[in-house]
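Novice: This is the structure alone, sequence omitted:
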């Protein structure tokens, strides 16, 4: 995989697959963290006198929908970069503009279908391609996989950081390593539990998963919460056991809350674990939208050492799966 730092940039038009899949409420972006994560790569390219074509998506629209338009991020980007941006609602660009922002790619069926003609259309917009969207790199979409076969392809700085940080957990962890897996979606989380059990000293399981897992079939180093509060949070007994495991940890990876933390009646498990993770002094890596939302709610997100932008991508990586977007960058020969 080649870093964007290795790309022949000056004078080139660079297509950057960004992660602008930000939460929107009442037509306003409520958390610009993902936009901020792209700025290092974008500023580096602009400093090298490149022209930029920014492509991304918001949400899961089935057709063009103004509530999912990337025009919502245009002003935020302009403020961050201190430059004007030309917004394009079709797959065209203003070749005189230093920065073009193309409309939500998921407005076109060819994006999620990884359609070859759509990929060629995207590739025609620039000279080089940079993937700066780890969060969608588990998707074999045109802007992630198809385009990387048609142009010289490079990895953005944040994507490289994601791979390095998550790779440390699987390949070179500091011990004791404790993994915390919560939330729901057993079919997604179970492979992660099994794979992390091979490398972690302990894997703690809470949230809805505590009711869905077959404890007898799990590895011995997996500890499943044993009591609950109204089936919507882990109980005091489990909190105490989890604390005792977390306290001596030197590295912690966490994906998924312990309960329905949005409801004050069921916030305690997630809050107590968050405080324990911070108090342990361990190197901490967290990911998943709900986990990040909880830590933001508790005012603790800034005390986490690395916050992954990937939800599903993080889980598939930790499950030991090959991400199509990463494989495409590794196999790029142009």
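Specialist: Yep, it's here. Not measured: the values here are computed from a predicted model.
Novice: CA atoms for contacts and neighbours, from now on please.
Specialist: Noted.
Novice: distance of residue 283 from residue 310?
Specialist: Distance from residue 283 to residue 310, counting by CA to CA, to the nearest Å: 18 Å.
Novice: Structure two is appended below for comparative analysis:
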């Protein structure tokens, strides 16, 4: 799929409408994690360096088409200005008089932030009239919000169909990384998929078994696959009603030449709490009064060996209950091995999804992965093989 980048656009003297994701956590009016804000800095600065005037479009929270003062983007102006090191102006609407006036008064070297796009009901409906009203404010459209690319909204698709469009630096980096991981990857390709429930990742698993060489399954999902093979998992989290579905996935993987890897040994405990007494047992030897909470050391060795024989790794979800010790060992160890291979230039590693990012950060491995996506839903839909409307609109 071809798309233009900032380098392909004439930005000099032009107003660039930039769709960004700055949906950051706020406590008592203060930004507690500005990661998403920091990630848009290269795009904004490059637009200014090319002589353009950046006008930021963004959503915040779920106001459901209503004006909700508590969800106003105005409170993000200080954090944006601090991250950019530039003056950031604010307009009380993303269309109409306030927006037009603010755009007309914007000086070179300044940035304008428009009010929450979701204050308009037409945003989530990709309303043509709203799209046209926003598009009328600028001359070029830049989408730098991959995390919102799975939504066909006015600010992610509608404007792109009206104005000359391109991907921002963050969007372009994400698309390049994803193309390298699943589009035209170096093989062998290995995927790690963990998490609590098979039912939430059916489409993901169904797509991956046709695309990757090895599929390592961890977390509660692995327990469901063990159940599907007739193994007693005691009191472990498992979806017993999904056993037949798990068997279908195993059969599809076999037909596709994909090797599904389940834990060979596991860490079990009688209670789910930090520091709980635990034992390592074979995967088919979980006591009836215990629960599986992590993969065991032999499983980690097997996973590490697969990583070492792979060229590309896609990671979504932990191998165990990584939030509490001692059930974070397998995730930490496997993440460290993947990070080390990446640093050595032997592995392309791409990871994404909320729990995944948290787990890799906790393991201290995230910084060494080739690419970490913070996109959540968009990353998962891409892994499921779905076309993302916000990306498709850029290549139209």
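Specialist: That came through, no problem. The structure displayed is predicted, hence computed values, not measured ones.
Novice: Show me the helices in the stretch 201-334 of structure 1, by range?
Specialist: Assigned by DSSP state H, counting those that start in this stretch, the stretch 201-334 of structure 1 shows helices spanning 209-212, 236-246, 268-280, 289-297, 312-318, 324-331.
Novice: Could you check how many residues crowd around residue 132 of structure 2?
Specialist: Around residue 132 of structure 2 there are 18 other residues, counting by other CA atoms under 10 Å.
Novice: before we move on, the earlier item: who's more crowded, residue 283 and residue 310 of structure 1?
Specialist: residue 310 (23 against 17).
Novice: Verify the stated contact: residue 281 of structure 2 with residue 263.
Specialist: No - with contacts defined as CA atoms under 8 Å, residue 281 of structure 2 does not count as touching residue 263, sitting 10.7 Å away.
Novice: Need the overlap of contacts for these two.
Specialist: residue 296 (CA atoms under 8 Å, 6 or more residues apart in numbering).
Novice: And residue 192 of structure 1? What does it align with in structure 2?
Specialist: Using TM-score structural alignment as the criterion, the counterpart of residue 192 of structure 1 in structure 2 is residue 204.
Novice: what about that match, which helix or strand?
Specialist: For residue 204 of structure 2, the enclosing helix or strand under DSSP states H and E is helix 202-208.
Novice: Stretch 33-44 of structure 1 vs structure 2 - mean distance after superposition?
Specialist: On superposition with structure 2, the mean distance recorded for stretch 33-44 of structure 1 (mean CA distance after the TM-score superposition for structure 1) is 1.6 Å.
Novice: just how off-centre is that stretch within its chain?
Specialist: Chain-centre distance of stretch 33-44 of structure 1: 14 Å, with CA atoms, centre = their mean, to the nearest Å.
Novice: Structure 2: matching residues for that stretch?
Specialist: On the basis of TM-score structural alignment, stretch 33-44 of structure 1 is assigned to residues 35-46 in structure 2.
Novice: Kindly report the same for stretch 112-122 of structure 1.
Specialist: Alignment of stretch 112-122 of structure 1 against structure 2: residues 124-134, by TM-score structural alignment.
Novice: Show the contacting residues for residue 7 of structure 1.
Specialist: Listed by CA under 8 Å, 6+ apart, the contact partners of residue 7 of structure 1 are residue 154.
Novice: so what corresponds to it in structure 2?
Specialist: When the two structures are superposed using TM-score structural alignment, residue 7 of structure 1 falls opposite residue 9 in structure 2.
Novice: gap between the residue nearest the centre of structure 1 and residue 19 of structure 1?
Specialist: Nearest to the geometric centre of structure 1 sits residue 310, at 1.6 Å (CA atoms, centre = their mean). When distances are taken as CA to CA, residue 310 of structure 1 and residue 19 of structure 1 turn out to be 10 Å apart.
Novice: Equivalent analysis for residue 146 of structure 1, please.
Specialist: Shown here: residue 146 of structure 1 relative to residue 19 of structure 1, a distance of 17 Å by CA to CA.
Novice: Residue 261 of structure 2 pairs with which position in structure 1?
Specialist: Matched across to structure 1, residue 261 of structure 2 falls on residue 223, judged by TM-score structural alignment.
Novice: swap that for residue 325 of structure 2, sorry
Specialist: Residue 325 of structure 2 is assigned residue 264 in structure 1 as its aligned equivalent, the criterion being TM-score structural alignment.
Novice: Quick one: neighbours of its match, just the number.
Specialist: Applying the criterion other CA under 10 Å, we find 8 residues in the vicinity of residue 264 of structure 1.
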